[in-house]
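J.: A structural model of the following input is requested.
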Amino acid sequence: MTEQYQVCSLGDSVEQNQQWDAFVDTVQNGTFFHLSGWKRVIENVYQHPCHYIYATEDQKIVGVLPLVEQKSRLFGHALISTPFCMNGGVAADSEEVMLFLEQQAIEKAHALGVDYLELRYPFARNNPQLTQKCAHSTFGCELAEDHEQILANVKKKQRAVIRHSLKNDLSFRVDNDTSTAYEVYSESVRNLGTPVFPKRYFAALQEEFGERCDVLTVQQNDKALSSVLSFYYKDQVLPFYGGGLFEARASKSNDYMYYQLMCHAKDNKACNYFDFGRSKNDSGAFKYKRSWGMEPIPLHYHFHLVNATELPNLSPNNPKYQFFIKMWQKLPVWLSRRIGPFLSKYLG
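T.: Predicted structure coming up:
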């Protein structure tokens, strides 16, 4: 019976946050994106109200649910678990606890008067109050024991591209240089017609997550061509924000970057799994990840409509955004970095 559970709100108490994270570390469906550090990053960088709640039984945490409120005239009013992350929803071992916290989220969504509630699960849910939408997929693979075997496990055509990149006088470094990562990433997403996040967001992620976050940058003739900010959690490496300059295509530096990240994660972080992250189904990124030999795994995002009459569609494939995307691609990079953060804070 759900009456046995108590719902609590996560505050700023260090002890409370430690207990939250200790639970996420041990629960099977707890992910990096459930960690309490995201609350501090999102509040400090974006000023979005966070409504992190958890369930207790006999004063012990039995389930957590991170929720973030986003409100924009352009993109609507939503309660999301969790924006800027590919996963969210309830982390708990018990179906009963999951249903209990989902009900709490639905009630919170109605109390806030949002357009919709969005719970980003990597698996399907059996809750009649939620509507499922599978528009994204995730990719990943096990990491072999040595560099040669990691390369051998890549699909043949992509393996040839990586071998080519290894002959292109490229080098890489791994450090905390979020500034270079941002410079490369911001130019990359401008070329795709997407508003970039504020620079301080990258720095905040590195500061918050410490050794669980680093940057791998690929250089040629002392010039950074590609860079990726990655997370490490539960023996997995998650390359989360990666990009390359225009010159990256000719040098194959993006391919070199992900291969070297696999090797670095295995050698230095004891990772056993490479999580290539989410991509919009049938997008360019989707096809690129599949070329490595990884098969798509559907992500199950679930919605509960409150004031909205239809499911949201903030995808760049939405025809109403095509003109905006084409115009954005023509902006000078410096200008896209200046005005992008005012829009991207609602597009995570």
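
J.: switch to C-alpha atoms for all contacts and neighbour counts from now on
T.: Will do.

J.: Run through who's touching stretch 252-272.
T.: The contact list for stretch 252-272 (CA atoms under 8 Å, 6 or more residues apart in numbering) reads 142-147, 150-151, 161-162, 164-166, 170, 172, 216-218, 225-228, 232, 235-237, 243-244, 248, 274.

J.: one more, for comparison:
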Amino acid sequence: MINKNISVKIYSINETNSSKWNNYLKNNDQACLYQLFEWQIINKSYFKHSVYNIVAESNNQIVGVLPLVSIKSKIFGHILCSMPFVNYGSSCANSTEINKKLMEYACELTNKIGAKYLEVRSQKPSVINMKESKNKISLTIKLDDDYEKLWNGFKSKHRTNIRRVYKNGITVKKGGVELLEPFYEILSKSWRDLGTPIYSIRYFKTITDYFKNDYTIFIAYKDDVPVASAFNGYYDDVVEGMWLGLDNQYRQYQPSYVLYWEMIKDACERGYKTYHLGRSSTDSGGESFKKKWNAEKKQLYWQYYLNTIDKIPNLNPSNPKYKLLIKLWRMLPLKATQIIGPLISKNIP
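T.: Model (predicted):
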């Protein structure tokens, strides 16, 4: 039975609430990187979005949290989301019943603020029968302190491909904020070629400021030229693959093989147990490539409470509605996408 004394409230952003929130997550094995309070501070201070830090309490102790971000877009309308701009989010709670209370509160909040809909990006199915989309998956590698065990578990063809890319002169450097500019340049090229508006480099700099030692940037080079890049986050014993980009001019060298392997080795050497390779669309090229690393497929659940609309929205590059816009974006000079992109991307969850 659920404790009748449980109350649900909204925490304001301050140092005390941030510490209480993160301490709760630290002691809950269901927590993930994207639920940390720092993301809400960034979403409010950098993007200027309204944020709602939903907390369930019992006897003045936190028993559940749910971060929500309110995005008001002239293009897409008013959306309430957990969590936008990152791989997923959703709630973390001591029980299913507490989780239900948090989700019911979020639905009521959607009505109260007049959002078109609530979108909850979760690793688990809905606990209150919200509508669901199952077009996204996560692929996860179980790590080992001895990375040679992972290497020996790969198919022979896969190991051959990695060796071949090394022979092609691909090397990898890892570091921190000093690698932010080459990371951003490559990611900008990659997103421009996909037709996706990029965030400002200042957004990524803000993330490095808040997460300090809990991230690493990796750059793959071909003859001293940056050709691929990745940004990983760390929480507890988990590595989160957050952003990765490839310069299409160097695609023929397949630098991602060496980049991925160097990141996997690094995670093993640092003692992490799990590596989430980021989310992918089902049956995509990304899914196929990640499976080569013996990554386990896990379903993600995009959950929806529809307030003023009747159908689950399709804010997806595969939507024919955006085909022309994507085509035009791909034609823009890189610098133009870096100037215009941040004005658009902040309103695309």
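
J.: mind listing which of the contacts of stretch 252-272 of structure 1 are in strands?
T.: 142, 172, 216-218, 225-228, 232, 236-237, 243-244, 274 (DSSP state E).

J.: Pull out the buried members of these.
T.: 172, 216-218, 225-228, 232, 236-237, 243-244, 274 (16 or more other CA atoms under 10 Å).

J.: before we move on, the earlier item: which pair in the ones in strands among the contacts of stretch 252-272 of structure 1 spans the largest distance?
T.: Between any two of these, the greatest separation by CA to CA is 26.9 Å, found for Glu142 and Leu225.

J.: didn't Thr206 of structure 2 look like it was pressed against Lys44?
T.: No. Thr206 of structure 2 lies out of contact with Lys44 (CA atoms under 8 Å); the separation is 11.9 Å.

J.: out of everything not next to it in sequence, what's closest to the equivalent of Gly193 of structure 1 over in structure 2?
T.: Superposed on structure 2 with TM-score structural alignment, Gly193 of structure 1 falls opposite Gly195. In space, and not counting its chain neighbours, Gly195 of structure 2 is closest to Ile326: 4.4 Å by CA to CA, 6 or more residues apart in numbering.

J.: Check which helix or strand that neighbour maps to.
T.: helix 323-330 (DSSP states H and E).

J.: what's that helix packed up against?
T.: Judged by 3 or more CA pairs under 8 Å, 6 or more residues apart in numbering; DSSP states H and E, helix 323-330 of structure 2 is in contact with helix 180-194.

J.: Between Thr206 and Lys44 of structure 2, which has more neighbouring residues?
T.: Applying other CA atoms under 10 Å to Thr206 of structure 2 and Lys44 shows that Lys44 carries more neighbours, namely 17 against 14.

J.: contacting residues around that one?
T.: Taking CA under 8 Å, 6+ apart, one finds Ser50, Val51 in contact with Lys44 of structure 2.

J.: now the aligned partner of Tyr253 of structure 2 in structure 1: how far from Ile162 of structure 1?
T.: Matched by TM-score structural alignment, Tyr253 of structure 2 corresponds to Ser251 in structure 1. Distance of Ser251 of structure 1 to Ile162 of structure 1, computed by CA to CA, to the nearest Å: 10 Å.
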